[in-house]
Structure formats: structure tokens, C-alpha cells
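K.L.:
Predicted coordinates and the sequence they were generated for:
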Amino acid sequence: MPTPAQQVHDWLATYDAPTASVAHLLCDRHPGSAVAVTEIGEDLEPAVHTFADLARRSGRLAAGMARLGIGRGDRVATLLDRGFDLAATAMAAWRLGAVHVPLLTALAPAAIGTRLAGARARLVVCEERVRHKLQDAGPWRVAVAGPGGLAGDLTLDGLAAGAGPVPRAEAVGGSAPFLHLYSPGPGGVPRGFEVPVRALAAFHSHFRYGLDVAEDDVYWNTHDPSWHYGLYFGLVAPLLAGHAGLQLRAGADPELVLDVLAEQRVTNLVAAPTLYRTLRSTVKTLPPEVAVRRLSSAGEPLPEGVVDWAGDVFGAPVRDHYGQAELGVCVGQHQHPDAAVEVPPGSQGTSLPGWSVAVLDPFDDVEAAPGVLGRVAVDARESAAYWFGGYAGDPKARLTPDGRWFVTADTAVRDREGCFFFSSRDEEAILASGYRIVPGDVETALLEHPDVVEAAVYGAPDGTGGQTVAATVVLADGAQAGPELAEKLRELVRGRFAEHAYPRTIDFVEELPKSPSGKIRRSRLGPRSRG
């Protein structure tokens, strides 16, 4: 068996080759009878789709897309719920050498329009229930996953019907993009970036060595596959490894989660800390059918109490993992025997195979001594799995001047054994219900209301050890603070940015706490006159 480092290099030899084809790597090379996606509806009835099903459906969709003129390098966006339609649509785009642009259905129309325009999308495939969010005219065609839609729309079934011969899977090579994603930027402006095919080596490394997904595991990643972590490790990595993935098309409340764990006999679970905290507050004993051997978490630090609780109730600890949209996962408590390292309590683990991660001095771009708090950075030269090529129009963003270090904006201490102890993870970001919400995005939406002069958004405790979105607002002279205005502001955020990011609490104040330089002191924000 190759060492983990050698295995990453072997994957790169395949995924970074000039002949690399995403549709071949994620679908066509696997046995047709193997299960690719198990879609679970609200009634908990599973719909099982094999790799042969995925090849057939995506091939027909690719033929339909080709009829529309979609080809290599074109952008195909989706506003789809998790499930087989999303997997087949993405695979169809990859068959043509096109680039998939996944968007959350919860995004507001303006946020969707900005991202579609930035990606230069040519086709948008959406759920019928969110079709109204695309009413603004754009240079893209629309296909609806259902019988509805507007005049001139296609249906997803119509796109796949009678489309002619299935195109051969396009070989694009390891440097070509296959995903176009967005990351929050300064001032709430989303920054687009591309994920090249060679990034599959990084995703495969975490899937095998970080999550330890075994061949006989029933694997369930509860993150939304239109969001970075759920996309990389709930959709792409399982398909890459030829492994079935569960996709639940219903809200993940504790009772429903337990039902899925029991009925599907899940053995490898990946979930946001929010879900673990919710389970902890409601679950005392597990149904006898639940037998999970691996529990993993990502997105925010895990409270020690949750780790201990999971060990007592599930008989397995929750293992923490760290990464960013621009990296995937690069540090963690790896669970595969070939990569597992004992880490002390409170540590988020060590560098993943294929990655060299360090802590830099707070001021100079040199490695800090063990035990010194500094900036977490990835060695772009020494990390075989590193793939980020910068943001659109800014290819050198977040790199040190010499191009060696990708600086994450998080801080940590690293001990002499290479174990990381994170002090903050982009401390202004709000980690709520598995989503990373940048305050500037919400503040921009709030400031669109004529009564709002200033707004500061921050994360407030949600009662289970997690966070919820909160806002402190300064109103214009004569504006009337109160519950009615607060609800209007919430609706504004839902409509202008995203449904999941509205502030649950809003405080009205005469002025925001600021430093002498004018920077908002978010640590001093809190309840005063609440709406």
C-alpha cells in the first residue's frame, strides 16, 4: 500500500493529467451497478440511483445542453435542492467540459443575479419553487426541474428528451476549471474563483484520510451540496471515490436525523457542529439500529462537551476538521489508520496528507516558534494538494509577496508535534447552522432601508453553544424603532441577500461603539433597545 503522501502524488498523476475528464473520473470509470446517489424524501422513502443511471441521465442532459450551444468552458448554474437532479445536471455540464456554478436556493434574487452575471452563466437549472428569483432578464436560458416555469423556459425532462447522441466525455486536463464558486469578500462583495480539476486530489485526500470513508460505509454528509463543504465532500468526493452518498431532501431536525441514521444504517456521518449540539440537547439514548463508527465535523470549533457527549452516546468521538472554500480541508483529526495522529484535547489536529500548513509570525512572513500565536498559512510551494489560483481579477490575493504562503486570516498556536490550536476562525464571520455568514453581506442589505443610517452585524449565542445572526442598527432622525421595523429589516435581508442570514435579533441604538480609528467594536455589541 502506498504511503498517504505517495497516494496523493498518484492521484495527482491521474487528476492533473492532460487527459483528465471529470465525467470519466466521477462517473464513467465506476461499475454501472454501484450506487451513486441515494435520495431520501420527506417520507424517508429512498430512491436509489446507480452510476449507470447517472451516466444515462447526465448523458441525455449533456446532449440537450449541447443543442443549446453549451460547450467547453461555458458556465451552467444550478439552483437545485440536494438530490439526483443536482448530481445529474452537474455531471452533464462536466461531460461537455463546461463549468458548474452551484447556488444556494436560499439566496435572494439580487444575490443570485450578481453571481450569475459574474460567472457569465449561459444556462440556469432551477427548482420550480425558486423560478421567481430569476425573473430579471439575463443572457442565460432557464430550465426548470418540474412542470412549471415561464414562457420560453425549458424543463429538465424536456432538455433530456430527444436530444440526439450522447456527447463523448470531454477531456479538459487538470488545470481547467470544473467549478465556479463564490466566497465572501471585503464589504460583503462576493468574490468569484475557479476550482481546477487537479483539486480532486485534495478532496480525495480528506475523503479517505480525514473522514476514513471505507468501502462498506454508509456515508452521509448533511451539508448542503450547493455550499462549499457539502459540494466538495457530499457530492464530488463520493462520486470521485465511486462511493454512494445520501442526499436528504428535507429539513434536518433531530428526530428526522435519527430516523435516517437508523433506517439507512449510516456508519459514517459528517455534520455541522450545530446539528451535533441540537442532537445533544434532545437525544438521550439512540435507537438500537444506529451504529455510526465515524463522526466528523467542520465549519467551526467543537465545544468539548459535544465531543464527550458523542463519545458517550454514539460510542465514537466527533473529529474536527479545518479548511476554507479556497482550499477544501487542510488540517484535521484524521481518522484513517495510515494518517491518524493522537492529538491533545482542544487541538484541531495536524496537516492533512498533501498539505503543509504552518503558523506565521504575527508581523513577518516567517514561521512562528512552537507555542506562539500567529497567522495560519498554507505553504503553496510545499503542498502538493494546493490548488487555489486566486479570485477573478486578483490572482495573487492572500498570497505573501514572495508567493510562498497562502494566508487564511485565522490565528492559531502550533505545538512541537505539529498540532494546531485555533484561536479564531476569521473572527468576524458568523457560523450559523452550518453556513459561514460574513457580517458585511447582511449589513449591506440592511443599509438599503431608508431609515437605517448604520448597521453592525455579529454572531450571538444561540443557546446551544452555537451562533445566530444579530444586528445593531442606528436609525435616521424621526424613524420609529420597534418590532414592526425590525421585521421589515429581516424581510429586507431575506429578499436582498439570503433567507438563512436574516438577523434573529435587532437592537436599535443611538450610535455604534467604535475605536478611535472608527472601526466598529463588535465585542461591545449587544442588546439595548430590541426589536
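P.N.:
Cool, got the structure. A quick note: this is a predicted structure, and the numbers were derived from the prediction, not measured.
K.L.:
drop to CA atoms for contacts and neighbour counts, all remaining ones
P.N.:
Will do.
K.L.:
From the chain's centroid, how far away is stretch 100-109?
P.N.:
Relative to its parent chain, stretch 100-109 has a centroid offset of 12 Å by Cα atoms, centre = their mean, to the nearest Å.
K.L.:
just to confirm, which helix or strand has the residue nearest to Leu79 when sequence neighbours are not counted in it?
P.N.:
Leaving aside its chain neighbours, Leu79 sits nearest to Cys126 (4.4 Å; criterion: Cα to Cα, 6 or more residues apart in numbering). Here Cys126, judged by DSSP states H and E, is contained in strand 121-127.
K.L.:
Give me the helices and strands touching the next helix or strand after that strand, please.
P.N.:
Sequence-wise, the next helix or strand downstream of strand 121-127 (DSSP H and E) is strand 141-145. Here strand 141-145 is seen to pack against strand 121-127, strand 154-155, helix 156-160 when contacts are counted using 3 or more Cα pairs under 8 Å, 6 or more residues apart in numbering; DSSP states H and E.
K.L.:
okay, the ones you listed, which one's buried deepest?
P.N.:
strand 121-127 (a mean of 23; mean count of other Cα atoms under 10 Å).
K.L.:
still on that earlier bit, now the helices and strands packed on strand 141-145 as a markdown table including distance to Tyr435?
P.N.:
What follows is those, written out as a markdown table (distance: least, Cα to Cα, whole Å):
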| stretch | distance to Tyr435 |
| --- | --- |
| strand 121-127 | 21 |
| strand 154-155 | 30 |
| helix 156-160 | 28 |
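K.L.:
Would you mind telling me which of the ones you listed is nearest Ala34?
P.N.:
Nearest of the helices and strands packed on strand 141-145 to Ala34, taken as Cα to Cα: helix 156-160 at 22.8 Å.
K.L.:
what does the closest one contact?
P.N.:
In this structure, residues lying in contact with helix 156-160 by Cα atoms under 8 Å, 6 or more residues apart in numbering are Arg57, Arg60, Leu61, Ala62, Ala63, Gly64, Met65, Val125, Ala143, Val144, Ala145, Gly146.
K.L.:
let's bring in a second model and compare:
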Amino acid sequence: MIASAHLDTFTRDHLPAPELWPELIFELPELQFPERLNCATELLDRWVEQGQGERLCLQGADGLRWTYAELQRQANRIAHVLVQDLGLVSGNRVLLRGANTAEMAACWFAVQKVGAVAVATMPLLRAKELQQVIAKAQISHALCDHRLAEELQLAQAQCPQLRSVCYFHSEAEDGLEARAARHSEVFANVDTAADDCCLIAFTSGTTGAPKGTMHFHRDVMAICRCWPPQMLRPQPDDVFIGSPPLAFTFGLGGLLLFPMTVGASTVLLEKASPEALLPAIARFGASVMFTAPTSYRAMAPQVGNHDLSSLRKCVSAGEALPAATRQLWKEATGIELIDGIGATELLHIFISHDEAHAKPGATGVPVRGYRACVLDEQGQVLPAGQVGRLAVKGPTGCRYLADARQRNYVLNGWNLTGDAYLVDEQGYFVYQARTDDMIISGGYNIAGPEVEAALLLHPAVAECGVIGQPDEERGQIVKAVVVLREGFTPGPELHRELQDFVKATIAPYKYPRALEFRSSLPRTETGKLQRFRLRSQAS
């Protein structure tokens, strides 16, 4: 390890043992990082130093427009607040709590500048969940939108280690804006090591048990140099937009890191529902969009009501992309979705494709800089066409914060993502299910997402989730929970119609023997379907 700049050594002290790390690969020339590296210097300050500080960087729904120089000034002032007013030292963990706003972005960069560790949290987290994060990461400082103060204050009452909280979007004399205004707009970034931890990202909770994943300054820069130039190919005049929160690594990369890597701009929307995204694309002239498959499916019928002529790239990630959703979006817009799979543990996308090489039903191929394969239960590589456990390695990898589950995620140097995949004859990786979402019914292995994809082809189905339901005779049966489109009425006739439709679309043994209509499905803030909640509700 390189000499750390952290005075607070908590993160280095709580890394997994070296023998439990995945193998890290830095074969590409662009991944040869210097020993001293601060991602804020690379992503933000260098544009100002190169004389391009007046380039547009951030926009907001309230008319806000910040250049790179303005973002730098704001981040520098906040950095002074952290160090001089709040007594932060390098290596301290800082909780960031807020929606997607320019102020939230400035806080994130300020944390990097002072050599601290950003721990961004989803806005909807409650006090109990915040307590778990604060305790596990031993968080000492927090920067929080004052509109989200209540739950944090409840958590702080139970967390003595959280000794300093400052609120932004506040008009108070001790609010972040007032404090920052009293400080210099110049700040000398801490000379961090490339392998100093700069963020702890907590998993989004599809299993109900979030884990803290530790990432270094070089990890942040590595994801910027792998997937974006190869698969996305952004341009400096691009305008990015999307829905994933900055607290979600998909959103952090897609809406902040990746546009800033090439000097582009991004639109940060506090509320980015499908109804809000479409008019925002037209208003801001957005050219690159990041959102989840469910959002693309919801937006497709409304595309004709909006001017999307500026839009040229659309990225889908966060959960598996059904072939029906890909086709629906292409028919509506003419744009081929760029699909990809990433993981909080590896920070961002590692298997993907560009528009020219999209293949319906397939996620793509390993991103340059990463390797991937499919393993059996004994850890042996499976041949094409056989379903097994997805295994990945590259310049980023899993390092859980003080968590015994590190042993489950890393095997013989590979990151085991928890996804069941197969590789087809053309070398494309084809998603089957989460490994814990495989349904074994009457001796057949059935992937829940395959049944979901079949149901989504029916015009009555808006959303659906498929799980295994315990059954004495068959071990499990396939159960579908369906949300209908407007204009369709649940009932026995539609129930049978959907079952017959699935039988006619995929192998008949995969049809849902149980089917339930609901008004909504349980999802995380990032749009991921929480099948574990469906299972608990069905048991």
C-alpha cells in the first residue's frame, strides 16, 4: 500500500484481509495511475487549470446553471467549512444526505478535496436505517439538506459518534450556505494516495441487508476510463440527464463522474419520475439519459407528446432489461438502449454493449479492462450455453467494510456478483436471474426474470414480479405479481389469458401457476424490484 494521507485510519484499519480481496487488473495503459491521486483534482480542478472553467457543468430545474469554475468555488468553500468550522481531519467519514442537486454535488467534491470519505445515503432512508449506516461506518460528520433533517436528527440522538451536522438549502446563520460564504474560494486539495478510500457506498437493499463497499480514488478514475469511452463515447457538448440518485453508484457515475470526465454538463433533478424526465429532456436539450428499465417502459407511450430531438444516447442499468422494453423504447424513439450490468461492489458497469452491437435479451460483453466468465458451484468455468454464477475481475472489486460476507462475494480472485448468467455462442453474456431468484419447480430450473419478460409482452401488463412460492407437490411453483395498465380490469378471465399467453411465449412448464394482481410493486429508491419482499409477503 502507498503511504496514506488519512490521519483517521479507520478505513484502512477495516479493509478485508488482503487474501480476501479479488484480483485487481490494471493492464490498460490508461489504468496506470500515479501513487498520489485525488479524484476531485482530476474531475473538477483540471478543467479550471486548463482554462476551461467557464464550461457549463451543472443545471437544475430551478434555473440554476453552474460552470466548472463555480462548482470548484462552491466545493472549495465547503471544504473550508468542513476543516475550519467542523474540525474534520482527513479520513473522517462524512454522511451526505440530499436529493440530486448542485449543492449535493458540491458537497461530494468538497469531501474529496479534504481527503475524507463520502457516505451518500438515499433520501428516503429512515432513522433506523441511518443509524445502521452511521454506526457501521463510524461517521463523525454530516452534510444534509435541511428538508431531510428530521430522520437524521432522530438517528443522531442514538449515534454519539456523529458529532457534527451542517444543513444546506438553509437560510440559517449556521447553515452551510452562510458558513461557506465566509470562507475563501481557494482550497489546496489534500494530497491523497491513489488507494486512499474516498467513498463508502452502501448496497441498495434488494436483499434487505445492505453492506458498505469501500472504494479508492483510483477506483473512481478507473470506472471513468473503462466503460464510458468504450461503450458510451460521450462528447464535451453532451448534456446528461437521468433518474438514479447520486447516492447510488449508477447515478454517481452516470450523472456526475462520466460527464465531468469529458467536460460535459449534467442536469440534476430532485424529482425525476418518468412524467418529469420527458419534459426535462426537451427543456434542457438533453442528449444522454440514464435511467432504469421500468422508467423507459413507463415513458415510451408518452414520447410522442415531447420534443426529444436532442436525445442521442440512452443507458439502461440498475436491473435486467427485458427484450420487450428494449423494443418498446426503440419503436417509440428510434434509439437503441445501451444495456449494462454493474454492481455497487465493483462501483459501475463491467458488462455492456454499444448501440451497434446490441442483441435482444443479452446484456453484452465484458467492458475493456474487465474479464468475466460463468462458474459452476465448484468454481470451474462453464462452457457456452450453460447457466452458472457470473464472475468478474478488473481494476475495481469488492472490499466490504468489516463484513463477513466478503468471503461469499470473492472466490479465487473473482467477484461473484450473485447473478445467474450464460454465455452464448457469440460470447454475449445473457442474464437469467439473481442466483437466489432461480425457481426450482418439479425438477425444472426456471429464471423468474424470463417469466417476467414474457408477461411484459402482453399489452395489459405494466409491471410484474415473479417469485417461487412453496408448494408441497412441486417444491415451488411460479407465482407472478402483476400491475395492470390503465384500462384493464383484473379478474379470472384475464388471469387465465395471461397464463395462456406465457405458455405460448416460452416453455409451458414456466408459466405462473399462481397469479396475483396488485396496484404496485415494492421497489428500492433506485427502481430495483425487491423480490425478497414479494417472497416474504407470499410466505
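P.N.:
That came in fine, so what should we check first? Every value quoted in this text rests on a predicted model; they were computed, and no experiment measured them.
K.L.:
Got a TM-score for the pair?
P.N.:
Here the TM-score for the pair of chains, by TM-score structural alignment, normalised by the length of the first structure, is 0.73; 433 aligned residues with a Cα RMSD of 3.6 Å.
K.L.:
Kindly reformat the contacts of helix 156-160 of the first structure as CSV containing distance to Leu235 of the first structure.
P.N.:
CSV is the format used below for the contacts of helix 156-160 of the first structure (distance: Cα to Cα, whole Å):
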residue, distance to Leu235 of the first structure
Arg57, 16
Arg60, 20
Leu61, 18
Ala62, 19
Ala63, 22
Gly64, 23
Met65, 21
Val125, 17
Ala143, 21
Val144, 21
Ala145, 19
Gly146, 22
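K.L.:
Of these, which pair is most distant in space?
P.N.:
Longest distance between any two of the contacts of helix 156-160 of the first structure is 19.1 Å, between Ala63 and Gly146; criterion Cα to Cα.
K.L.:
who has more neighbours, the two?
P.N.:
Each of Ala63 of the first structure and Gly146 has its neighbours counted (other Cα atoms under 10 Å); Ala63 has more, 26 against 15.
K.L.:
need the contact list for whatever residue of the second structure lines up with that one.
P.N.:
Alignment note (TM-score structural alignment): Ala63 of the first structure maps to His80 of the second structure. Neighbouring residues of His80 of the second structure by Cα under 8 Å, 6+ apart: Ala180, His183, Ser184, Phe187.
K.L.:
ok, back up a step: please identify which of the helices and strands packed on strand 141-145 of the first structure is closest to Glu443 of the first structure.
P.N.:
Closest of these to Glu443 of the first structure is strand 121-127, at 27.1 Å (criterion: Cα to Cα).
K.L.:
Which stretch of the second structure is that closest one matched to in the alignment?
P.N.:
So strand 121-127 of the first structure sits over residues 139-145 in the second structure, by TM-score structural alignment.
K.L.:
Find the nearest non-adjacent residue to the spatially most central residue of the second structure, please.
P.N.:
Centroid-nearest residue in the second structure: Phe250, 2.7 Å away (criterion: Cα atoms, centre = their mean). Closest residue in space to Phe250 of the second structure, ignoring its immediate chain neighbours: His348 at 6.1 Å, by Cα to Cα, 6+ apart.
K.L.:
for Asp471 of the second structure, what are its contacts?
P.N.:
Contacts of Asp471 of the second structure (Cα under 8 Å, 6+ apart): Ile477.
K.L.:
Under the alignment, what does it map to in the first structure?
P.N.:
Residue correspondence to the first structure (TM-score structural alignment): Asp471 of the second structure is left unmatched.
K.L.:
which one of the contacts of helix 156-160 of the first structure is nearest Arg524 of the first structure?
P.N.:
Val125 (43.7 Å).
K.L.:
mind checking how far the closest one is from Val442 of the first structure?
P.N.:
Applying Cα to Cα, to the nearest Å, the value for Val125 of the first structure to Val442 of the first structure is 26 Å.
K.L.:
likewise Trp355 of the first structure?
P.N.:
From Trp355 of the first structure across to Val442 of the first structure, the span is 33 Å (Cα to Cα).
K.L.:
Over to Glu128 of the first structure?
P.N.:
According to Cα to Cα, Glu128 of the first structure and Val442 of the first structure sit 26 Å apart.
K.L.:
Who has more neighbours out of these two?
P.N.:
Val442 (29 against 18).
K.L.:
Might one say that that one is in contact with Val457?
P.N.:
Yes. With contact defined as Cα atoms under 8 Å, Val442 of the first structure and Val457 form a contacting pair (6.9 Å).
K.L.:
Can you report how many residues lie near the alignment partner in the first structure of Trp414 of the second structure?
P.N.:
Under the alignment (TM-score structural alignment), Trp414 of the second structure pairs with Trp405 of the first structure. Other residues near Trp405 of the first structure come to 22 when the count uses other Cα under 10 Å.
K.L.:
Please apply the same query to Gly465 of the first structure.
P.N.:
Neighbour tally, Gly465 of the first structure, other Cα under 10 Å: 15.
K.L.:
Please apply the same query to Lys128 of the second structure.
P.N.:
For Lys128 of the second structure, the neighbour count with other Cα under 10 Å is 13.
K.L.:
In three-state terms, label the aligned partner of it in the first structure for me.
P.N.:
With the correspondence set by TM-score structural alignment, Lys128 of the second structure lines up against Ala110 in the first structure. The three-state label given to Ala110 of the first structure by DSSP: H, G, I helix; E, B strand; the rest coil is helix.
K.L.:
Does Ala110 of the first structure touch Arg496 like I think?
P.N.:
Yes. Using Cα under 8 Å, Ala110 of the first structure makes contact with Arg496 at a distance of 5.8 Å.
K.L.:
now the helix ranked longest in the first structure and strand 121-127, what's the angle there?
P.N.:
Longest helix of the first structure, by residue count under DSSP state H: helix 51-67. Put simply, helix 51-67 of the first structure runs at 130 degrees to strand 121-127, going by axes from the mean of the first three to the mean of the last three Cα atoms, to 10 degrees.
K.L.:
Pull up the gap between Gly41 of the first structure and Leu246 of the first structure, please.
P.N.:
According to Cα to Cα, Gly41 of the first structure stands 11 Å off from Leu246 of the first structure.
K.L.:
what about the two, which has more around it?
P.N.:
Leu246 (26 against 14).
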